[in-house]
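# Build me a structure from this.
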Amino acid sequence: MSINLTPKPDLCFRSETARLLALNVAQIQTGMLDGENSIEQIGDSFQDLASFCLNMQNKSECPPELKQEAALMYQKVNGAIVAFQFYDRLAQRLDHVQKNLILLSEILSDNEKLDNPDDWQCLRTRIKSSYSIDSEVVMYEAVMNGATITEAIEIFKKELNTTSNDEAIELF
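Have a look, this model is predicted:
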C-alpha cells in the first residue's frame, strides 16, 4: 500500500489541526474498542466465577469449609466486578473527548464558524451538557475560568473524592 506523504500546497494551520484532531479521535475510538472487547471478556469470566461460587454455596453435599471459601471468593469476585467501574468512567470520558474533538475540528475547518463567537459558545454549551459526571463539570468550569491543566486536575481530584460515593455506576 502506497501512501502519498507530499504536503498539500493549501496547507494551513487550521486544516492541519483539524486533520490531527481527526487522527486523535480515530486513535481514541480504536483504543476504546480494544478495551471494550477485553473488559467484556473479563467481565463475563468474573460473572461465571461468581455463579460458580453461588452454586458451590448452595450444594448440600459440599463441606462447610468449601462453602465458606466459596462465599469468600464470591465476595472478592463481586469486589472485582465493582472495581471495573473504572473502565466505565474511562470510556465515558474518552467518549466525551472524542465528540468534543470532532466538534472543535468542525469549527476550525469552517471560516465562518471560526470567527463566530456564537459558534464557540455553542461548542462550549454542547461540551458542558455532554458531561454526566459531576467532577467533569467542575473541571470544565475550572478550565473555562482560566485554571491551568494542573490546577484543573487537582480540582477534579478533590471533586471526585467528595462525590465518588454518590456517583454509583452499574457496569453489568
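# Going by C-alpha atoms from here, please, whenever you check contacts or count neighbours.
Fine.
# can you tell me which helix in the protein is longest?
Identified as the longest helix of the chain according to DSSP state H is helix 13-58.
# Residue 113 and residue 122 touch, don't they?
No. Residue 113 lies out of contact with residue 122 (C-alpha atoms under 8 Å); the separation is 10.5 Å.
# thinking again about what came up before, moving C-terminal from the longest helix of the chain, which element do we reach first?
Once the chain leaves helix 13-58, the next helix or strand it forms, by DSSP states H and E, is helix 64-83.
# Please give the structure of this sequence too, so both can be compared:
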Amino acid sequence: MSNEFNPNEQLCFRAETAKLLALNVAQIHSGMHEGESSIEQLGDSFQDLANFCMQVQSNPDSDQETKQLAANVLGQVDKAIVSFQFYDRLSQRLSHVQSNLSLLAELVSDNEKLESSDDWRLLRDKISASYTIETEQEMHDAILNGASIEEALSLFKRRLQESEGEQVVELF
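Coordinates of the predicted model:
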C-alpha cells in the first residue's frame, strides 16, 4: 500500500481528514493500552513493597532501626502511589480526546452532518458533557470562547501552579 497520493485521483479532503482523525484515535488507544499495563505492574510492585514494609514493622523480631527504615520506605511508597494519580488523569484526558476525535471523524465524513449546524452543536454538547475533570472543562470553555491554544494552556498551567502544595484530588 502506497503512502503517496496519485495526482490523477481527486482528493476528498473530508475523507482524508476522517482517515487522519481515525489514525490519531488508534495511536492514542494503543499508547493508552501500553501505558495501562506498565502502570499496573508498577502499582503491583509498590503494593508488594508496602506489604513487605508492614510485615517488617509488625514483626516482633525486627529491631527498632529496621522498623523505622520500613516506616520511612512505607511513607515513600504511599507518596509514590498518590503520585500515580497523574496517570489516571492523563488516561481520562486521552480517552476524552480519543472519543471526541472519533465523533469529529464521523461528522466530517458524512455530507449531511457536515452541513448541519444542529449536528455541530450536538457534537459540541457531547464533548462538553464528557468532561469530568474541572481543568478540562475550563480549557474547553476557554477555547470555545475564542481563546488561543496558548491562552488556554496558560490558564491550565496557572491552575496547576495554584494547586501545587495542595493535595487536590479530583474524583472522576
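# what's the TM-score here?
Here the superposed chains carry a TM-score of 0.91, computed using TM-score structural alignment, normalised by the length of the first structure; 168 aligned residues with a C-alpha RMSD of 1.7 Å.
# what's the distance between residue 93 of the first structure and residue 119 of the first structure?
23 Å (C-alpha to C-alpha, to the nearest Å).
# Those two - which one has more neighbours?
The neighbour comparison of residue 93 of the first structure against residue 119 (other C-alpha atoms under 10 Å) goes to residue 93, with 17 against 14.
# The helix or strand containing that one vs helix 13-58, what angle?
Taking DSSP H and E as the criterion, the element that holds residue 93 of the first structure is helix 85-108. Put simply, helix 85-108 of the first structure runs at 160 degrees to helix 13-58, going by axes from the mean of the first three to the mean of the last three C-alpha atoms, to 10 degrees.
# which helices and strands does helix 85-108 of the first structure pack with?
When contacts are defined as 3 or more C-alpha pairs under 8 Å, 6 or more residues apart in numbering; DSSP states H and E, helix 85-108 of the first structure sits against helix 13-58, helix 111-114, helix 117-130.
# For residue 102 of the first structure, find the nearest of those helices.
Closest of those to residue 102 of the first structure is helix 13-58, at 6.8 Å (criterion: C-alpha to C-alpha).
# ok, now how distant is the residue lying farthest from the centre of the second structure from residue 55 of the second structure?
No residue in the second structure sits farther from the centre than residue 61, which is 45.3 Å out by C-alpha atoms, centre = their mean. Distance, residue 61 of the second structure to residue 55 of the second structure, by C-alpha to C-alpha: 11 Å.
# wait, residue 142 of the first structure sits on residue 152?
Yes. Using C-alpha under 8 Å, residue 142 of the first structure is in contact with residue 152, at 5.7 Å.
# neighbour-wise, which of those two wins?
Neighbour totals were compared for residue 142 of the first structure and residue 152, and residue 152 leads with 21 against 18 (other C-alpha under 10 Å).
# Could you name the specific helix or strand carrying that one?
Assigned by DSSP H and E, residue 152 of the first structure belongs to helix 149-163.
# mean shift between the longest helix of the first structure and the second structure?
For helix 13-58 of the first structure, the mean deviation from the second structure after alignment is 0.4 Å (mean C-alpha distance after the TM-score superposition for the first structure).
# Tell me what angle that helix forms with helix 64-83.
Computed by the same axes, to 10 degrees, the angle separating helix 13-58 of the first structure from helix 64-83 equals 160 degrees.
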